[in-house]
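Peer 1: Mind looking at a prediction? Sequence and model below.
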Amino acid sequence: MGWQEGKYKYEQIVHKVIHLIEYGTFRPGNSIPSVRQMSIQEKVSITTVLQAYYILEAQGYIKAHPKSGFYVNSILPGDYPEPDVSSPGSDPTRVSIRELIMMVLSEHLNTRLVHLGVAYPNTKLLPTEKLNRNLVRIGHRIGGESVQYSIPLGEESLRVQIARRLLEAGCAVVPDEIVITSGCSEAITLCLRAVCSPGNTVAVDSPISFDALRCLEALGLRVLEIPTHPRTGMRLDALRRAIEHQKIDACLTISNFNNPLGSCIPDEKKKEMADLLGKYEIPLIENDIFGEIYFTETRPRVVKAYDRKGLTMLCSSFSKDLCPGYRVGWVVPGRFKEEIEWLKYTSSVATTKLPQLAIAEFLASGSYDPLLRRIRKIYAQNLSALSVVVKRYFPDETRVTRPSGGFLLWVQLPDFVDSLKLYRSALQKNIAITPGYLFSATQNYKNFIRLNAANWSEEAEEAVKCLGEIISTLK
């Protein structure tokens, strides 16, 4: 039925607003005409408009903001169904995706491409100028000390700020329990080196970031992929069965807003995970790199908050929400601190001093929380807009995730699509995506792709439309 064909006036308004939302006139996060404006436009009573808006709100299309009006919801009804819980094999396997990773990375700096897949934040939203001014000002202030080595633990001023922020995630730690690293990847690598030897088995989410997989491959470790729910993360019943049937030397999870799924382990399940791994004395490497980019009312806690044995090593960085190029991350190593600190010293001595100090000053200034509030809102809107466009242009059998944080969308395409072939075809149209093969040691996700909503734009929307056209030719 067209929106003009409703039997009653309020039905016509309902259909009209839905039509305008689905075709992009009103995008997720946008305000819609006020009750009074719609009343004048449609020549109906305010009561009629209110009735229509209440129906739209009940159906999940809009949400009332007190004293502000009605806004299009970030997650819209009628979205594609989600991908099923993953079902990887039950045997550990060696990781061998190096060539695929390097192939995809080779295009990351190609400015001719529309980058729909790489997990980079939107640098236009980041406080680059302020951070760079901090660098210059601090360099002048401390003079020659600015080019001196830092200590393996990292600058105390930064560790203090991280410790304060961790209180929101449920963790009470002191600065000396934190080790600053050169990005989150180094933090994960140090943790794996501290508790594993070549040939050991690590249980991981499936799918999981290829950054994690490359760390595992480089260290000669075997991977046991654990079924993972697209919204609630690693299945603990599956993890328990795996532990009971074979030797697991460590576990690695992206607990909040998994890359690429966007899944977030509920807090009660995080406690269950900590208890389960504690019972069997299995170390956990917890990646919380997207933890600050949440769309819910409060920040999700971390598994580390429930760890009573010091087995959880919490890793993160400022790469997704502040300054990816500064390469500053950190780890709270628990009982493995002494070993991690030594490994940090023997691998790179210390993380560069000036970027640490610039970030510490930015955090101390109170500017970080307003920045996070802004990017959370924009990324939530961008993800919803991307989902709407995927729905419009991709085949009906497509499934997409519904992330409650981060800026990544995991897309399951029809079985006839090979994501590697799609990747190559898209490059010919100057579009770059990330094929699903990269997110599994066993290359399970041949008909999946990862899309990035951080840099959403009209150009990106046209690229998604073109991608849909390419997919239709692959049948």
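Peer 2: Thanks, I have the structure now.
Peer 1: rest of the way, CA atoms for contacts and neighbours
Peer 2: OK.
Peer 1: list the helices and strands the longest helix anywhere in the chain packs on?
Peer 2: For the chain, the helix reaching the highest residue count under DSSP state H is reported as helix 368-393. Here helix 368-393 is seen to pack against strand 408-412, helix 458-472 when contacts are counted using 3 or more C-alpha pairs under 8 Å, 6 or more residues apart in numbering; DSSP states H and E.
Peer 1: how far does the very next helix or strand once past it sit from the chain's center?
Peer 2: Once the chain leaves helix 368-393, the next helix or strand it forms, by DSSP states H and E, is strand 399-400. Averaging C-alpha coordinates over strand 399-400 and over its chain gives two centres that are 16 Å apart (C-alpha atoms, centre = their mean, to the nearest Å).
Peer 1: From Lys475, how far off is Pro355?
Peer 2: 50 Å (C-alpha to C-alpha, to the nearest Å).
Peer 1: returning to that earlier point: just name the most buried of the helices and strands packed on helix 368-393.
Peer 2: Most buried of the helices and strands packed on helix 368-393, by mean neighbour count (mean count of other C-alpha atoms under 10 Å): strand 408-412, with a mean of 25.
Peer 1: Now do that strand and helix 368-393, the angle between them.
Peer 2: 20 degrees (axes from the mean of the first three to the mean of the last three C-alpha atoms, to 10 degrees).
Peer 1: Check which helices and strands strand 408-412 is in contact with.
Peer 2: Using 3+ C-alpha pairs under 8 Å, 6+ apart as the contact criterion, the secondary-structure elements in contact with strand 408-412 are helix 368-393, strand 399-400, strand 448-452.
Peer 1: Comparison target below:
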Amino acid sequence: MSNASPSVKTPLYAQIGQRIGQMIDAQVFRVGQRLPSLRDLASQNGVSVSTAVQAFHWLEERHLVEARPKAGYFVAPRSRRPALPAVSCPPRHSLALQRKSRTETIAVFQPQGQEVTFGAAYPVVSFGGACPKDPLFFDDDRVRVALARATRIHRHSLIEYSDSPGTQALREAVARRALHLGCQLLADDLIITSSCIHAVGLCLRAVTKPGDVVALESPTHFGFLDLLESLNLRVLEVPTHPKQGLSLPALQLALDTQPIKVVLSVPTLSNPLGAVMKHSDKRALVQMLASRQIPLIEDVVFNDLLAADERRKAAKAFDQDGGVMVCGSFSKTVAPGLRLGWVEAGRWKDSVSMLKRVQGGPTNVVLEQALADLLSQAGYEARMRRLGALMKDRLQEARGLINDSFPRGTRVSDPSAGYTLWVELPGQLDAMALFQRCVAEGITFGPGALFTATDRFRHCLRLSFAGAWTDVERRALARIGELARRQGDAP
């Protein structure tokens, strides 16, 4: 079987377009400068003239070049890029969570007493969930073969009961993958869970009791908030920069003034901002908490989406005394349907292992063996590079569409990788009201109010591009912007 997945291979014309785009970004080609002719481009890259034409069309679609009759292609004037969202400023005190679950919150804003009538031009288009759904992202044949092989070899496990911390094969495969995070983890210290959020939940139960305060980024993943609410924990949201992540000075102040029991953080590609903390800040975070004997629960589910190991490095890599509990899964990179997670719980290994056992959380041996197989095959890193390039291109195109379609003054995150963008609407625009209008036309997204325990972010929204990306989705994204502009123009 080939190591490369043909379903995610970037077309040749797009590869050429990306290279020229990078040269434009680096100002090798400057605004107004004439680009190589079609024949020259074809000759330089060893492709047909028709492929060169497609490459220029690819660049035109991204507003990087413009065609001039009888003169050729020139570098287009650069449009003004949207600014980054503002640094969040949550309240300095902790809050008891009293919010509806994600499903209930969204249901409130569905049209009442009638079926949703979807606009003819906009079938159901979801920019909501961040779980990848586009078949381009995964090699389903590879997954199917691995699952069939595991079922055949380990068929007897289907009629056996297991409450182990996980199969040795998968724990060893996870330990090998953790090397790419800068972590030297022992397979015997790893515990396999039913998902990453399950792993986070076990860690929280191991180190907190009802009423305790948990500090985390703001905005944060709504799944964390739902989990904290279910455990009757209080939340303290910490200011977060859209590029550099959790504010360490703000966290230091919070530690000095609040009875924080644990910090729950996504230092690499936080959800929804996509921020990545510098390695020096990750080290400082670990040391700051270690000096106070406060555990850090680190979610590394998105780290592999960064192409280079040096950028993937986890905060756990700087842990000297077992104070970091690191949780992950491969649902964003290998196969969402293999719903398995893992945790290395540091000093709390025995507590987390016991909690998994007594709460009836055994995982499926066949799925574990299939995932171990997939993680051990060659080509994983190549697939991550292709996936990263695909999503970087998609997110940049989406940022351009938002810049062109949304109200003036809209701010947009600019993550290094990942599947989502965080959009901050100008003025007093209400993202929940916008959501209601979009649902009536068959378009959904994540309203900003879902990503906080407060009433903030009502003017924000999270857009996920983990699903299909065709002209239908492009038109739907532009339609969200049009409806937002209308809302802003309304008296």
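Peer 2: Looks like it arrived, so ask away. Quantities reported herein were computed from a predicted structural model and do not represent experimental measurements.
Peer 1: what's the TM-score here?
Peer 2: The TM-score (TM-score structural alignment, normalised by the length of the first structure) is 0.84; 431 aligned residues with a C-alpha RMSD of 3.1 Å.
Peer 1: looking at the helices and strands packed on strand 408-412 of the first structure, which is buried most?
Peer 2: Using mean count of other C-alpha under 10 Å, the stretch among those with the greatest mean number of neighbours is strand 448-452 (a mean of 26).
Peer 1: which residues touch that strand?
Peer 2: 116-120, 260, 407-413, 419, 433-437 (C-alpha atoms under 8 Å, 6 or more residues apart in numbering).
Peer 1: The helix or strand hosting Ala175 of the second structure aligns to what range in the first structure?
Peer 2: According to DSSP H and E, Ala175 of the second structure maps onto helix 168-178. Aligning helix 168-178 of the second structure against the first structure (TM-score structural alignment) gives residues 156-166.
Peer 1: Now do the matching stretch: everything it contacts.
Peer 2: Contact with stretch 156-166 of the first structure is made by 172-176, 178-180, 356-357, 359-360, 363-364, as judged by C-alpha under 8 Å, 6+ apart.
Peer 1: Show me how to select, in PyMOL, the buried members of those residues.
Peer 2: Restricted to the buried members of the contacts of stretch 156-166 of the first structure, where burial is judged by 16 or more other C-alpha atoms under 10 Å, the PyMOL selection command reads as follows:
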select buried, resi 173+175+178+179+180+356+357+359+360+363
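Peer 1: sorry, back to before: now the longest helix of the first structure: which residue numbers in the second structure?
Peer 2: Aligned using TM-score structural alignment, helix 368-393 of the first structure spans residues 380-405 in the second structure.
Peer 1: what's the mean distance for the matching stretch versus the first structure?
Peer 2: When the first structure is overlaid, stretch 380-405 of the second structure sits 1.0 Å from its aligned residues on average, using mean C-alpha distance after the TM-score superposition for the first structure.
Peer 1: hmm, back to that, okay, Pro355 and Lys475 of the first structure: which has more neighbours?
Peer 2: More crowded of Pro355 of the first structure and Lys475, by other C-alpha atoms under 10 Å: Pro355, with 22 against 9.
Peer 1: Under a three-state scheme, what state does that one occupy?
Peer 2: helix (DSSP: H, G, I helix; E, B strand; the rest coil).
Peer 1: if I look at it, how far off is Thr181 of the first structure?
Peer 2: Distance of Pro355 of the first structure to Thr181 of the first structure, given as C-alpha to C-alpha: 12 Å.
Peer 1: ok, now Arg402 of the first structure?
Peer 2: 31 Å.
Peer 1: What strand or helix carries Ala215 of the second structure?
Peer 2: According to DSSP H and E, Ala215 of the second structure maps onto strand 213-218.
Peer 1: What range does that strand cover in the first structure?
Peer 2: Under TM-score structural alignment, the counterpart of strand 213-218 of the second structure in the first structure spans residues 201-206.
Peer 1: what sits up against the matching stretch?
Peer 2: Contacts of stretch 201-206 of the first structure from elsewhere in the structure, counted by C-alpha under 8 Å, 6+ apart, are 86, 88, 92, 221-228, 233-234, 239, 247-254, 439-440.
Peer 1: Buried subset of those as a PyMOL selection?
Peer 2: Per 16+ other C-alpha under 10 Å, the buried members of these correspond to this PyMOL selection:
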select buried, resi 86+88+92+221+222+223+224+225+226+227+228+233+234+239+248+249+250+251+252+253+254+439+440
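Peer 1: Where does stretch 403-416 of the first structure end up in the second structure?
Peer 2: Residues 415-428 of the second structure are the counterpart of stretch 403-416 of the first structure, counting by TM-score structural alignment.
Peer 1: Run the chain-centre distance for the matching stretch.
Peer 2: Relative to its parent chain, stretch 415-428 of the second structure has a centroid offset of 12 Å by C-alpha atoms, centre = their mean.
Peer 1: so how far is the first residue of that stretch from its last?
Peer 2: 25 Å.
Peer 1: again, but for stretch 426-442 of the first structure
Peer 2: Using C-alpha to C-alpha, the gap from the first to the last residue of stretch 426-442 of the first structure comes to 24 Å.
Peer 1: Over in the second structure, find the residue span that stretch aligns onto.
Peer 2: Stretch 426-442 of the first structure falls opposite residues 438-454 of the second structure when the two are matched by TM-score structural alignment.
Peer 1: Let me see the contact set for Ser404 of the first structure.
Peer 2: Taking C-alpha under 8 Å, 6+ apart as the contact definition, Ser404 of the first structure lies against 257, 262-264, 294-296, 380.
Peer 1: Among these, name the ones in strands.
Peer 2: Applying DSSP state E to the contacts of Ser404 of the first structure, no entry is found in strands.
Peer 1: Can I get the residues you listed in TSV including distance to Ala163 of the first structure?
Peer 2: Output for the contacts of Ser404 of the first structure, formatted as TSV (distance: C-alpha to C-alpha, whole Å):
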residue	distance to Ala163 of the first structure
Phe257	21
Gly262	25
Ser263	25
Cys264	22
Tyr294	19
Phe295	23
Thr296	22
Ala380	27
